[in-house]
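**Student:** Just to be clear, the model below is a prediction. Sequence and coordinates:
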Amino acid sequence: MGRTVDIGLVRYPGAQLSAVLGLSDLFGIAAGVAAKAPQELPKLRVTECSGDPDVKPARPDVGHDALILPPALGTPITPEAAQPIARWLRDAHGAGSVLASVCAGAFLLAETGLLDGRRATTHWLYAETFAARFPKVALDPDRLIIDEGDLLTAGGLMSWTDLGLKLVDRFLGPSVMLETSQVLLLDPPGREQRIYSTFAPRLNHGDAAILKVQHWMQAAGGKEAALPVLAACAGLEERTFLRRFQKATGLTSTDYAQRLRVNRARELLQFGQQPVDAIAWEVGYRDPAAFRKVFHRVVGLTPGEYRQRFHA
């Protein structure tokens, strides 16, 4: 008898049921691919479970190789609702289970305290809320998947496909993972979340002087970002302006302006026909090579690659 890998799909309150069913199907397909392999591979056993005795289906009395926290529809789980499940997850992790989350499932995983001091990701729309609620976690919302060995987090709502393939690769090997991705017409894991996210500036920080500058920069498309001009707009001394701007927005004024320019460049690449050099000039870069470098750093794709993938 070969080894059996037990994967638990956690049905916590608000969990997205379509992701639970989709993961069950993905692992079912992977199990079928593994069964046809010339060498003996582990068998997959997938169960739905809950760490909360009041939530059905109840937790089966088995040890799991991995427990997956699917996305949530609506607001992330509250600390009060999370606590009984978080205790169970900590116990399972202590007994050797790998814990993995998708999208807002990271909030439940973070409630265990196991992510403190560790890297993690969640959906970019939740990044600010997550960072405020769990300041000890090293959040990186640009990444679609962060694999910390015993803890895995996936970002976007549909990134359960990437996480599922990542676990297939871990437990059944790359050949089974690749064939499973081909059957499902999915890209193998390796995408980055930042290619899909747009810049959403933080505006609710309460610093009126900095908010005034943000509105002015937005109207100018980030083209005017000289420090003396920005500080004068805010009515602040330059060093004070730099400190308050970064505290309020989480970015330097230079980085903020670059992201405004890149946002506009995304639109032009997606919906227009202008050459990349012309777009660079239009969004405020005299040097097209510098524009390409900044665009790639922010988005994770070159302007040409972005247009090829997203052009309408």
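**Tutor:** Sure thing, it's come through. Numbering: from 1, shown residues only.
**Student:** switch to C-alpha atoms for all contacts and neighbour counts from now on
**Tutor:** Will do.
**Student:** Run through the strands of the stretch 151-300 of the chain in chain order.
**Tutor:** 151-154 (DSSP state E, counting those that start in this stretch).
**Student:** tell me the helices in the stretch 151-300 of the chain, going along the chain?
**Tutor:** With helices called from DSSP state H, counting those that start in this stretch, the stretch 151-300 of the chain shows them at 160-172, 174-183, 208-219, 227-234, 238-249, 253-271, 276-282, 288-299.
**Student:** Quick check: which of those helices is buried the most?
**Tutor:** For these, the largest average neighbour count (mean count of other C-alpha atoms under 10 Å) is found in helix 160-172, namely a mean of 22.
**Student:** looking at this, Ala106 is in a strand?
**Tutor:** No. The assignment for Ala106 (DSSP: H, G, I helix; E, B strand; the rest coil) gives helix, which keeps it out of a strand.
**Student:** Near it, how many other residues are there?
**Tutor:** A count of nearby residues for Ala106, using other C-alpha atoms under 10 Å, gives 28.
**Student:** these two touch, right, it and Thr122?
**Tutor:** Yes. If you go by C-alpha atoms under 8 Å, Ala106 and Thr122 touch, sitting 6.1 Å apart.
**Student:** shared neighbours, these two?
**Tutor:** Contact criterion C-alpha atoms under 8 Å, 6 or more residues apart in numbering; residues shared by Ala106 and Thr122: Thr153.
**Student:** which ones are touching Leu17?
**Tutor:** Neighbours of Leu17 in contact, by C-alpha under 8 Å, 6+ apart: Arg11.
**Student:** Could you measure from it over to Asp116?
**Tutor:** Leu17 sits 28 Å away from Asp116, going by C-alpha to C-alpha, to the nearest Å.
**Student:** And for Asp54?
**Tutor:** 28 Å.
**Student:** can I get the helices of the stretch 151-300 of the chain in a markdown table with distance to Tyr196?
**Tutor:** Shown next, in a markdown table, are the helices of the stretch 151-300 of the chain (distance: least, C-alpha to C-alpha, whole Å):
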| stretch | distance to Tyr196 |
| --- | --- |
| helix 160-172 | 15 |
| helix 174-183 | 21 |
| helix 208-219 | 21 |
| helix 227-234 | 30 |
| helix 238-249 | 21 |
| helix 253-271 | 10 |
| helix 276-282 | 19 |
| helix 288-299 | 8 |
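**Student:** Alongside the first one, take a look at this:
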Amino acid sequence: MSGRCLEIGLLLYPGVQLAAVYGLGDLFAVANRMAASPEREGLGRLRVSHWQADDDGQVRRVFDSQPQADGAPQVVVLPPCLDAAAGYVLHSAYRDWLARLHGSGVTLASVCAGAFPLAAAGLLDGRTVTTHWALAGELAQRYPKVRVLPERMVVDDGDLVTAGGLMAWTDLGLALVTRLLGPTIAAETARYLVVDLNRESQRQFSSFVPSFDHGDAAVLNVQHWLQGQAMADASLSGMAERAGLGERTFLRRFRAATGLKPTEYCQQVRVTRARELLEFTRQSIDQVAWQVGYRDAGAFRKVFTRLVGVAPGDYRRRFGSAAR
């Protein structure tokens, strides 16, 4: 083997998704294979290690793909876990270890809920990150100093790299291959694994999950009303009347309860319904727009593209089942 050894450590904290751990190992092995051709003499190779806390609370190396090599990891990755709560109670030994590594110049990376341990260690304060779209609100609420961009698949902030949903370990892995071995090796690795190298957004996979547990009965009454046919024709005056409040009072209380202006909330509800119609019916896009409350199909297309990240027609081609 020629070239320098570039170590990527994977942290096996409690609840970690082993499929991602082994999948990352396979992805980096493929990248090494792509980098092994004679004309790439001198290109580095990726070494994969696993790290875990022992009974004494010391984080130690428990696996090494190249045990004969010396050195320490240049990057440590927190893979995803199926239970985000695992990151909330991560042993202090892990948090202290991560803080020491980061302080010594090691790049830290996370996938999905793996961002929570980094935030708990105070390492994400003032930084821009991403996580699974369904966890973004909770991450932002628990750690208000962190700027969360749930629409992004990967956020490379230099010494901190975060990736979105559970399967975004492929995106993170390819981003690290690009950084350590170059874009050509990353492209060849992606081609061999038959995965997309350039996924930038997870908005098209996300869904709007409104808050119903805020305790404001008047606002809740309007939310339930909007989930039905009122969605298509609701106006600010109609919503305020339904709540039994003046418009200014309704605006203030609705935003406090849901985190959104009534117009923004209605857009989310309408686009959610439009996605269902695009996925499961053969209605034209103009018909879908009309059914969810847009009399101007052009305006519908603009709102849909802004919230989902792709145009309605592209969304149907990717996720629609009625035409298959």
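**Tutor:** Here it is on my side, so go on. Note that the structure is a prediction, hence the values are computed from the model and not measured.
**Student:** between the helices of the stretch 151-300 of structure 1, which gets nearest to Ala138 of structure 1?
**Tutor:** Proximity to Ala138 of structure 1 (C-alpha to C-alpha) singles out helix 238-249 among the helices of the stretch 151-300 of structure 1, at 17.4 Å.
**Student:** how about Gly309 of structure 2, what's its partner in structure 1?
**Tutor:** The alignment partner of Gly309 of structure 2 in structure 1, by TM-score structural alignment, is Gly300.
**Student:** That match - nearest residue in space that isn't next to it in sequence?
**Tutor:** Nearest-residue entry for Gly300 of structure 1: Ile195, 6.1 Å, with adjacent residues in sequence omitted and distances by C-alpha to C-alpha, 6 or more residues apart in numbering.
**Student:** what residue of structure 2 takes the place of that neighbour?
**Tutor:** By TM-score structural alignment, Ile195 of structure 1 lines up with Gln204.
**Student:** so how many other residues sit close to that match?
**Tutor:** 17.
**Student:** follow-up on the earlier one: I'd like to know which of the helices of the stretch 151-300 of structure 1 lies nearest to Ala92 of structure 1.
**Tutor:** Using C-alpha to C-alpha, the helices of the stretch 151-300 of structure 1 put helix 160-172 closest to Ala92 of structure 1, at 17.5 Å.
**Student:** Any chance you could list what contacts the closest one?
**Tutor:** 5, 19, 23, 26-27, 30, 34, 41-42, 70, 102, 145, 154, 174-177, 180-181, 186, 188-189.
**Student:** Which part of structure 2 matches that helix?
**Tutor:** The aligned range for helix 160-172 of structure 1 is 169-181, by TM-score structural alignment.
**Student:** Matching Ala93 of structure 2 against structure 1, which residue comes up?
**Tutor:** Using TM-score structural alignment, Ala93 of structure 2 pairs with Pro84 in structure 1.
**Student:** which residues touch that match?
**Tutor:** Going by C-alpha under 8 Å, 6+ apart, the list of residues near Pro84 of structure 1 reads Gly51, Asp52.
**Student:** Might you report the residue contacts of Asp233 of structure 2?
**Tutor:** Gly293.
**Student:** And it? What does it align with in structure 1?
**Tutor:** With TM-score structural alignment as the criterion, Asp233 of structure 2 matches Glu224.
**Student:** measure its match to Leu184 of structure 1 for me?
**Tutor:** 47 Å.
**Student:** Equivalent analysis for Leu125 of structure 1, please.
**Tutor:** The value you get for Leu125 of structure 1 to Leu184 of structure 1, if C-alpha to C-alpha is used, is 27 Å.
**Student:** The two: which is more packed in?
**Tutor:** Taking neighbours as other C-alpha under 10 Å, Leu125 of structure 1 and Leu184 compare with Leu125 leading, 16 against 13.
**Student:** Aligned to that one, what sits in structure 2?
**Tutor:** In structure 2, Leu125 of structure 1 lands on Ala134 (TM-score structural alignment).
**Student:** got a list of what its match touches?
**Tutor:** With C-alpha under 8 Å, 6+ apart, Ala134 of structure 2 has these contacts: Ser206, Ser207.
**Student:** Which element, helix or strand, includes it?
**Tutor:** Applying DSSP states H and E as the criterion places Ala134 of structure 2 outside every helix and strand.
**Student:** what does the one 4 residues further on give?
**Tutor:** In this structure, Glu138 of structure 2 sits in helix 136-142 according to DSSP H and E.
**Student:** my read: Glu192 of structure 1 touches Leu144, true?
**Tutor:** Yes. In terms of C-alpha under 8 Å, Glu192 of structure 1 counts as a neighbour of Leu144; the distance is 4.8 Å.
**Student:** Name the residue in these two with the higher neighbour count.
**Tutor:** Using other C-alpha under 10 Å, the more surrounded residue of Glu192 of structure 1 and Leu144 is Leu144, with 28 against 18.
**Student:** rewinding a little: neighbour count: Asp54 and Asp116 of structure 1, which is higher?
**Tutor:** Neighbour count, other C-alpha under 10 Å: between Asp54 of structure 1 and Asp116, Asp116 has more, with 15 against 8.
**Student:** The more buried one -> structure 2?
**Tutor:** Looks like Asp116 of structure 1 aligns to Asp125 there (TM-score structural alignment).
**Student:** In space, what's closest to Ala248 of structure 1 - neighbours in sequence excluded?
**Tutor:** For Ala248 of structure 1, the closest residue by C-alpha to C-alpha, 6+ apart turns out to be His205, at 5.6 Å.
**Student:** meant to ask about Thr252 of structure 1, not that
**Tutor:** Gln246 (5.2 Å).
**Student:** So what does that neighbour match up with in structure 2?
**Tutor:** In structure 2, Gln246 of structure 1 lands on Arg255 (TM-score structural alignment).
**Student:** can you pull the contacts of the most centrally placed residue in structure 2?
**Tutor:** Taking C-alpha atoms, centre = their mean, the centroid of structure 2 lies closest to Gly164, which sits 1.9 Å from it. The contact partners of Gly164 of structure 2, by C-alpha under 8 Å, 6+ apart, come to Val111, Cys112, Thr130, Thr131, His132, Trp133, Pro150, Arg152, Met153, Val154, Gln202.
**Student:** and in structure 1, which of these remain?
**Tutor:** By both residues aligned by TM-score structural alignment, their matches' C-alpha atoms under 8 Å, the contacts of Gly164 of structure 2 still in contact after alignment to structure 1 are Val111, Cys112, Thr130, Thr131, His132, Trp133, Pro150, Arg152, Met153, Val154, Gln202.
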